[in-house]
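Asks: sharing a sequence plus its predicted fold:
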Amino acid sequence: MIPNVLSIAGSDPSGGAGIQADLKAISANGAFAMAALTALTAQNTQGVRGIHLVPPAFVQSQIDTVFDDIHVHAVKVGMIANAEIANAVATALQDRDVPVVLDPVMIAKGGAALLQPDAISVLRERLLPLATILTPNLPEAAHLLGADPAASRDAMQMQGHALCEMGPKAVLMKGGHLSGAASPDCLVTADDVTWFEGTRTATRNTHGTGCTLSSALAAHIAQIGDIQRAVAAAKTYVNTAIARADDLTVGSGHGPTHHFATLLPRSQET
């Protein structure tokens, strides 16, 4: 059976992040992709020029309409923009028996704010307790905790545990912001800690990596169920997408990862 995965997020017309990246990543990882939009953005590889929010009631209506007709096997939540939309998403999901991957999208690659300050408390109080797994990068984790970003593995692990105490069943602390050649991720649950080692790829084309990882993770959770195995599979996929990112020629800024790297032939350019 091919599982159905719903992404709740904002759009990126340049195709590298947001809903567009989510649909690609979910599909590339063996699930049927669906989408409920929270916001429209005007952005490209150089940055965000504008954001148009979807009315909260319509965000909830999109989610409810999908669930009323379709068996949803997993949900990914990305950009929620403000408190009203965050509350609408929480209300729509609160009584659903479905795994939720929560990616706390706060700042775009170019630095634009994608989450208004009034949404942080709703994110903490209503959405974190619904999360099967939370997938913050280090600045996002620090923002949720009101702390400084982790600068070491020990600090990543400590902050992962602190976030688990706020409700998620698991937290994947993404270590891409650490200094050095290594890029380790730390999966924290109430009972266990698992490290996933990684090295950096020399490319500027990493736009949408957080969206891509969380969506791939939702697809694998829907198929595998086991969080640790799903994280391993999603990370393998994203590592390949980043390693092949330079096969694409998309824009003059931070380009996207190659979502279909394993399905399309390698570029013949040298």
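Replies: Right, received. Where do you want to start? Numbers count the residues shown, from 1 in each chain.
Asks: please count neighbours and contacts with C-alpha atoms only from this point.
Replies: Fine.
Asks: and the helices in the chain, which stretches?
Replies: With DSSP state H, the ranges of helices along the chain come out as 18-28, 56-69, 83-93, 119-122, 138-145, 153-164, 209-224, 227-243.
Asks: could those be laid out in JSON lines, adding mean neighbour count and distance to residue 194?
Replies: Converted to JSON lines, those look like this (neighbours: other Cα atoms under 10 Å; distance: least, Cα to Cα, whole Å):
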{"stretch": "helix 18-28", "mean neighbour count": "26", "distance to residue 194": "24"}
{"stretch": "helix 56-69", "mean neighbour count": "16", "distance to residue 194": "33"}
{"stretch": "helix 83-93", "mean neighbour count": "20", "distance to residue 194": "28"}
{"stretch": "helix 119-122", "mean neighbour count": "17", "distance to residue 194": "27"}
{"stretch": "helix 138-145", "mean neighbour count": "19", "distance to residue 194": "17"}
{"stretch": "helix 153-164", "mean neighbour count": "20", "distance to residue 194": "10"}
{"stretch": "helix 209-224", "mean neighbour count": "28", "distance to residue 194": "16"}
{"stretch": "helix 227-243", "mean neighbour count": "20", "distance to residue 194": "8"}
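Asks: want to compare, so here's the second one:
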Amino acid sequence: MINSTPQAVTIAGSDSGGGAGIQADLKTFQARNVFGMNIVVALTAQNTKGVQDAYYVPTEFIDAQFDSLADDFKIGACKTGMLASEAHVKCVVENLKRVDFGPYILDPVMIAKGGHKLLEDGAIDSIKSELVPLATVITPNIPEAEVLTGLTIQSGEDMVEAANYLKALGAENVIIKGGHRDDSYAEDFVSLKDEEFWMRGTRIDTNRTHGTGDTFAACIASELAKGNDLKTSIITAKSFIQSAIEEGIEVGHGHGPVNHWAEVKNSIEIIEK
């Protein structure tokens, strides 16, 4: 049957080092048995030590990529990562309104592991006002959530407040990732349309975390593209990234990448509210 294989697309930046961005997303799609496609918004000269340079793809070519995929494939889910500038955010917004790529996961990528900015300051308001309301689920880490909400996030209560803030902006479902908190667990707060819960994994002492956020969001997209419900998809993604970090790959001289082919273990705890 034509187009019977689950399909997902990443709309993001390319990482020449292969650990994050579009490359991490495509590896995740493949690992989760989903056919992956990409729409390139930006190119980066990047390795495990950081981002050395970036080139923004002309918005007209982004339009052409959307048209090409929409004309041929039956895409079951999509995700965004690095969107670079306000003009690029607006371009993606208009295209997501125009095509049907299924459930949309918004990973509001702002800063690379090495500290390089991947989103211009002028784009933040457009993400809040135009992109967030389109998202099926938004997956900020704590620094990203602080930028989007203006809140200081240090505690679990702060994470709940941030999720409520993003819901007030129009986000239907929110995941505040807690990996940046200084405690013995990596806890994420999940606020869905009809329920809330926490996902807890053991904190792993490693510098092989490059591509963590991209991989987590791409896994959610993969599971949704296969027809799984949102809660199941999110829990699967937490287990997937926990295992991928545990078995991180030893390459490069900086923040090494997670392992997309790690054996997925049920090593997380779900705490219902």
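Replies: It's in. The shown structure was predicted, so the numbers you read here are calculated from the model rather than taken from an experiment.
Asks: residue in structure 2 matching residue 107 of structure 1?
Replies: Here residue 107 of structure 1 is matched to residue 111 in structure 2, going by TM-score structural alignment.
Asks: quick one: residue 84 of structure 1 from residue 138 of structure 1, how far?
Replies: 25 Å (Cα to Cα, to the nearest Å).
Asks: any idea how far residue 189 of structure 1 is from residue 73 of structure 1?
Replies: Going from residue 73 of structure 1 to residue 189 of structure 1 by Cα to Cα gives 22 Å.
Asks: likewise for residue 138 of structure 1?
Replies: Using Cα to Cα, residue 138 of structure 1 is found at 17 Å from residue 189 of structure 1.
Asks: again, but for residue 47 of structure 1
Replies: 35 Å.
Asks: same drill for those two, tell me which one is more crowded.
Replies: residue 189 (20 against 15; other Cα atoms under 10 Å).
Asks: what does that one align to in structure 2?
Replies: By TM-score structural alignment, residue 189 of structure 1 lines up with residue 192.
Asks: picking up where we left off before, so can I have TSV of the helices of structure 1 showing distance to residue 111 of structure 1?
Replies: Formatted as TSV, the helices of structure 1 follow (distance: least, Cα to Cα, whole Å):
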stretch	distance to residue 111 of structure 1
helix 18-28	15
helix 56-69	25
helix 83-93	20
helix 119-122	18
helix 138-145	12
helix 153-164	23
helix 209-224	14
helix 227-243	20
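Asks: who are the contact partners of the aligned residue in structure 1 for residue 226 of structure 2?
Replies: For residue 226 of structure 2, the aligned position in structure 1 is residue 223, judged by TM-score structural alignment. By Cα atoms under 8 Å, 6 or more residues apart in numbering, residue 223 of structure 1 lies in contact with 2-3.
Asks: residue 122 of structure 1 matches what in structure 2?
Replies: Match for residue 122 of structure 1 (TM-score structural alignment): residue 126.
Asks: return the distance of that match relative to residue 77 of structure 2.
Replies: Residue 126 of structure 2 is 22 Å from residue 77 of structure 2, by Cα to Cα.
Asks: and stretch 87-96 of structure 2, how far from structure 1 on average?
Replies: On superposition with structure 1, the mean distance recorded for stretch 87-96 of structure 2 (mean Cα distance after the TM-score superposition for structure 1) is 0.5 Å.
Asks: corresponding residues in structure 1 for that stretch?
Replies: So in structure 1, the equivalent range for stretch 87-96 of structure 2 is 84-93, judged by TM-score structural alignment.
Asks: again with stretch 42-53 of structure 2
Replies: Taking TM-score structural alignment, stretch 42-53 of structure 2 hits residues 39-50 over in structure 1.
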